[in-house]
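# Pasting the sequence and the predicted coordinates here, then a few questions.
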Amino acid sequence: MRDEFFALIDRLPNAGEAERQSLEAQIWERFGVERAVMALDMSHFSLTVRRSGILSYLGLIRRMQVITKPIVDAHGGALVEFHADNLMAVFPDVPQAVDAGIAMNRAFELQMKPDGGQMIEVAIGIDFGRFLFVDGCRCFGDTVNTAFKLGEDLARAGEILLTPGARARLGAAFPHPFSEQQFSISGLELQTFNVQHRNPK
């Protein structure tokens, strides 16, 4: 599948208008999906490396990977990749993605440091829409980019941020409230919904 995808992509630069439209239609027909994308980013990278060294942080990355993979699987998701201290996963719909994000946060809350602090904290972004999903290991599209924007740049430790499109996929029975947040980045206004998933202390 991957070779087929890139063979079609390679033909685009030299294609005329009619052929380009035909190629794009083939690519979206063959590889386009409509699903939820989760982007997870570990928090406090620079501070942790400065305090404890890169090897200690690599150990935390591995622990994050070991914890999150079974949770993705249990919620019907597909792990696309681990890259550095990031995770990308695809889910059939937003409820599964959000439930997985909540389960991950709760699992990380149990990973305590000797001083009693939480060992691993993550920020999560979720979007829903159409994108290109290639061979289970490549994702391309605005939905993917937006999920990463939320997870890497906007969400703080412990937060799960949703786009309006993702929020709309959650029914009235969803048990957690939201707080609406507005962000302005490079002249773009972004509306997000922060899932209030933490239990009251």
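Everything's here; your move.

# C-alpha from now on. contacts and neighbour counts both.
Fine.

# list the helices and strands the longest strand belonging to the chain packs on?
In terms of residue count, the longest strand belonging to the chain (DSSP state E) is strand 122-134. On a contact count with 3 or more C-alpha pairs under 8 Å, 6 or more residues apart in numbering; DSSP states H and E, strand 122-134 meets helix 17-31, strand 32-42, helix 94-109, strand 138-140, helix 142-148, strand 160-162, helix 164-167.

# Now do the last one: everything it contacts.
By C-alpha atoms under 8 Å, 6 or more residues apart in numbering, the list of residues contacting helix 164-167 from outside reads Ala36, Val94, Ile126, Asp127, Phe128, Gly129, Gln191, Thr192, Phe193.

# nearest to Gly151, of those residues?
Ile126 (7.6 Å; C-alpha to C-alpha).

# Next, count neighbours for that closest one.
Ile126: 32 surrounding residues under other C-alpha atoms under 10 Å.

# got the contact list for it?
36-39, 94, 97-98, 147, 150-151, 160-163, 166.

# can you do 6 Å?
Listed by C-alpha atoms under 6 Å, 6 or more residues apart in numbering, the contact partners of Ile126 are Val37, Met38, Ala147, Leu162.

# of the contacts of helix 164-167, closest to Gly171?
Looking across these and measuring by C-alpha to C-alpha, the closest to Gly171 is Val94, at 10.2 Å.

# who touches the closest one in this structure?
Ala36.

# cutoff 8 Å now
Contact analysis of Val94 by C-alpha under 8 Å, 6+ apart lists Arg35, Ala36, Ile126, Asp127, Phe128, Ala166, Arg167, Arg169, Leu170.

# Reformat those as CSV; add distance to Glu81.
Rendered in CSV, the data for these read as follows (distance: C-alpha to C-alpha, whole Å):
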residue, distance to Glu81
Arg35, 16
Ala36, 15
Ile126, 15
Asp127, 17
Phe128, 18
Ala166, 21
Arg167, 24
Arg169, 24
Leu170, 25
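
# any idea which of the residues you listed is closest to Leu60?
Ile126 (22.8 Å).

# before we move on, the earlier item: quick one: which of the contacts of Ile126 has the most company?
Met38 (33 neighbours).

# what residue lies at the spatial centre of the protein?
Taking C-alpha atoms, centre = their mean as the criterion, Ala39 is the residue nearest the geometric centre of the chain, at 1.5 Å.

# Distance check, the closest residue in space to that residue that isn't next to it in sequence against Gly151.
Residue nearest to Ala39 in three dimensions, not counting chain neighbours: Met88, with 4.8 Å by C-alpha to C-alpha, 6 or more residues apart in numbering. The gap separating Met88 from Gly151 is 10 Å, by C-alpha to C-alpha, to the nearest Å.

# who touches both of the two?
Ala39, Leu40.

# Now distance to Lys113 too, for the contacts of helix 164-167, in TSV please.
Converted to TSV, the contacts of helix 164-167 look like this (distance: C-alpha to C-alpha, whole Å):
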residue	distance to Lys113
Ala36	33
Val94	32
Ile126	28
Asp127	32
Phe128	35
Gly129	38
Gln191	35
Thr192	31
Phe193	30
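
# Among the residues you listed, find me the one that's closest to Gly59.
Distances from Gly59 to the contacts of helix 164-167, taken by C-alpha to C-alpha, are shortest for Ile126, at 25.9 Å.

# got another, please set it beside the one above:
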Amino acid sequence: MYGAPHSPGTAAMTHDGIGTIETGRWPARRTAVMDWLVNGTHDERFLDRLFLELCRRLEGADVPLLRAVVILQIDNPQWSGVRAMWRRGAAAVEARMSGFDARLGASYLVSPTHDIHEGMAEVRARLWDSDPAGDPYPLYAELRADGVTDYVAWPLLFTQGRRNVVTFATDRLGGFSDDDIGLLADLVPVLAAVADVRVKNRLARTLLDTYVGPHAGEAILNGATRRGTGFTVEAAIVVVDLRGFTAISDLWPRDDVIALLNDYFDALSEPIERHGGEILKFMGDGLLAIFPDDAQAAIGAVADIRTAMAALNAGRVADGRDALGYGVGVNYGDVMYGNIGSRTRLDFTVIGPAVNVASRLEALTKEVGVPALFSGAFVERTRCGAALRRLGSYPLRGVGQPLDVYTFADGEA
């Protein structure tokens, strides 16, 4: 049969055979697993490792778990959720990401997860003594095939009204005992609290990585939040700009402009990140990136940008659209890396003459008719002259002396 729902951690609830918990009394029974979850998890940053240890401790407390699953809604540019599953004997939790269309499929719409998201307090299935013909969810056939005899799912109630899900399953003949269900139900509110903290910590890191980059995000999380604070680093600086964007944005529909920019920035960003660079900001139709750890990697990134842009433009031309022009300026030098802005709005970025030179080189690409230019300072620092050829010395606006300027030796656009 399927059990009647109850809500873990509420002021009054009944577990069959345990008796009614007096109003306001929680947990029903103090356990070593509960003590650990409340007092022993402060130093564990990662929810998957915490969940793994929780399942191992439940095994040690003779709770006959076969598998346990946490299903979380997350805020991520690429994913809408994550499903983390532990199985008996596993050395790690298996995580699987879900895309933004996951909630449109039948596997979600007819599932315990959907019903708990919609407000159900519990889903319980004693599969060992129920008729498969009466199964309300297709999931139960999968559970039966896995040897599951008893299954329970509860909401993990996070702040801001977000409902996530935890499930437990056993293969023991006769299913979970009343004591097992009571122990698990008592743990759920604490698990929700510790999971909420870690999900929000992960969210903060994800958002910082997304909007300011991993190096800047790490610095901010470590306390670099005061205006005017920062440090000096030596780095290769890369500035990229799209040609003719003003005309495109004036003439094209908004959605087409956004789609173009996304394709364009994918072609730029993936090579930069693959070669260890960090994108500090997107500036309309341009970007600013640095390579603080390996300046020489910048030349490989720019070479791959050429390849990616050539592929993008080939597809555009095949579709009857114009190819996109662009310019890249690369310099090397000291930059100030830190917080700049007003008292209430800060930007964690780089400034300095070396950044200005990279920007001037990008502008110079239009005059000399090549897509990428490198400064003499970059070539001297990285010793990559064999891959480049010198174009000559050029005066740059705001720079005292003409600078040696290089481009790719193969001369490809």
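Looks like it arrived, so ask away. Here the structure is a predicted model, which means the values were calculated and not measured.

# Quantify their similarity with the TM-score.
The TM-score (TM-score structural alignment, normalised by the length of structure 1) is 0.73; 179 aligned residues with a C-alpha RMSD of 3.0 Å.

# quick one: the residue nearest to the centre of structure 1 and Thr143 touch, right?
No: contact criterion C-alpha atoms under 8 Å: Ala39 of structure 1 and Thr143 do not qualify, at 10.5 Å.

# so where do the helices sit in the stretch 51-200 of structure 2?
With DSSP state H, counting those that start in this stretch, the ranges of helices along the stretch 51-200 of structure 2 come out as 106-109, 112-117, 139-145, 178-212.

# Read off where the first one ends up in structure 1.
Counterpart in structure 1 of helix 106-109 of structure 2, with TM-score structural alignment as the criterion, is absent.

# circling back to that earlier point, Gly136 of structure 1: which of the contacts of Val94 of structure 1 is nearest?
Arg35 (12.9 Å).

# how about the closest one, what's its match in structure 2?
Aligned partner of Arg35 of structure 1 by TM-score structural alignment: Ala235.

# show me the contacts for Ala84 of structure 1.
Ile61.

# Structure 2: which residue goes with Pro175 of structure 1?
Using TM-score structural alignment, Pro175 of structure 1 pairs with Ala387 in structure 2.

# How about Glu81 of structure 1?
So Glu81 of structure 1 corresponds to Lys281, using TM-score structural alignment.

# Mean distance between the helix or strand containing its match and structure 1 after superposition?
Lys281 of structure 2 is part of strand 278-283 when elements are defined by DSSP states H and E. Once fitted to structure 1, strand 278-283 of structure 2 is off its aligned match by 1.3 Å on average (mean C-alpha distance after the TM-score superposition for structure 1).

# Now do the helix or strand following that strand: which elements does it pack against?
The helix or strand immediately downstream of strand 278-283 of structure 2 is strand 286-291, counting by DSSP H and E. Under the contact definition 3+ C-alpha pairs under 8 Å, 6+ apart, strand 286-291 of structure 2 sits against strand 230-242, strand 278-283.

# Strands along the stretch 51-200 of structure 2, start to end?
Using DSSP state E, counting those that start in this stretch, the strands of the stretch 51-200 of structure 2 run over 67-73, 81-87, 94-98, 123-125, 150-157, 163-170.

# Quick check: which of those is buried the most?
Neighbour counts (mean count of other C-alpha atoms under 10 Å) averaged over each of those peak at strand 150-157, with a mean of 25.

# That one corresponds to what range in structure 1?
Under TM-score structural alignment, there's no match for strand 150-157 of structure 2.

# from the middle of its chain, how far away would that strand be?
26 Å (C-alpha atoms, centre = their mean, to the nearest Å).

# Packing partners of the lengthiest helix in structure 1?
Ranked by residue count and defined by DSSP state H, the top helix of structure 1 is helix 54-74. Applying 3+ C-alpha pairs under 8 Å, 6+ apart, we find helix 54-74 of structure 1 packed against helix 45-52, strand 78-83, helix 94-109.

# That one to strand 86-91, inter-axis angle?
Orientation check (axes from the mean of the first three to the mean of the last three C-alpha atoms, to 10 degrees): helix 54-74 of structure 1 against strand 86-91 gives 0 degrees.

# Helix 54-74 of structure 1 vs structure 2, average offset?
Mean deviation for helix 54-74 of structure 1: 2.1 Å (mean C-alpha distance after the TM-score superposition for structure 1).

# That helix vs helix 45-52, what angle?
130 degrees.

# Now do the buried residues in helix 54-74 of structure 1.
Tyr57, Leu60, Ile61, Met64, Thr68, Lys69, Ile71, Val72 (16 or more other C-alpha atoms under 10 Å).

# nearest spatial neighbour of Tyr406 of structure 2, skipping sequence neighbours?
Arg390 is the one closest to Tyr406 of structure 2 (C-alpha to C-alpha, 6+ apart), at 4.3 Å.

# Run through who's touching the helix or strand containing the one you found.
Here Arg390 of structure 2 sits within strand 388-394, counting by DSSP H and E. The contact list for strand 388-394 of structure 2, computed with C-alpha under 8 Å, 6+ apart, reads Pro402, Leu403, Asp404, Val405, Tyr406, Thr407, Phe408, Ala409, Asp410.

# Pick out whichever of these sits closest to His15 of structure 2.
For those, the residue nearest His15 of structure 2 by C-alpha to C-alpha is Phe408; the value is 73.3 Å.

# That closest one pairs with which position in structure 1?
Under TM-score structural alignment, Phe408 of structure 2 pairs with Gln196 in structure 1.

# and its match, how far is that from Ile126 of structure 1?
Distance from Gln196 of structure 1 to Ile126 of structure 1, by C-alpha to C-alpha: 14 Å.

# now swap in Asn194 of structure 1 and tell me
10 Å.

# Show me the common contact partners of those two, please.
In contact with both Asn194 of structure 1 and Ile126: Ile160, Leu161, Leu162, using C-alpha under 8 Å, 6+ apart.

# Excluding sequence neighbours, find me the nearest residue to Ile248 of structure 2.
Val257 (7.3 Å).

# Look up how far Asp263 of structure 2 lies from the one you found.
Taken as C-alpha to C-alpha, the span from Val257 of structure 2 to Asp263 of structure 2 is 10 Å.

# swap in Gly329 of structure 2?
The value you get for Gly329 of structure 2 to Asp263 of structure 2, if C-alpha to C-alpha is used, is 20 Å.

# now Asp334 of structure 2
Distance from Asp334 of structure 2 to Asp263 of structure 2, by C-alpha to C-alpha: 32 Å.

# cool, Ile116 of structure 2 as well?
Applying C-alpha to C-alpha to Ile116 of structure 2 and Asp263 of structure 2 gives a distance of 38 Å.

# Please name the residues that touch Gly76 of structure 1.
Counted by C-alpha under 8 Å, 6+ apart, Gly76 of structure 1 has contacts Phe91, Pro92, Gln96.
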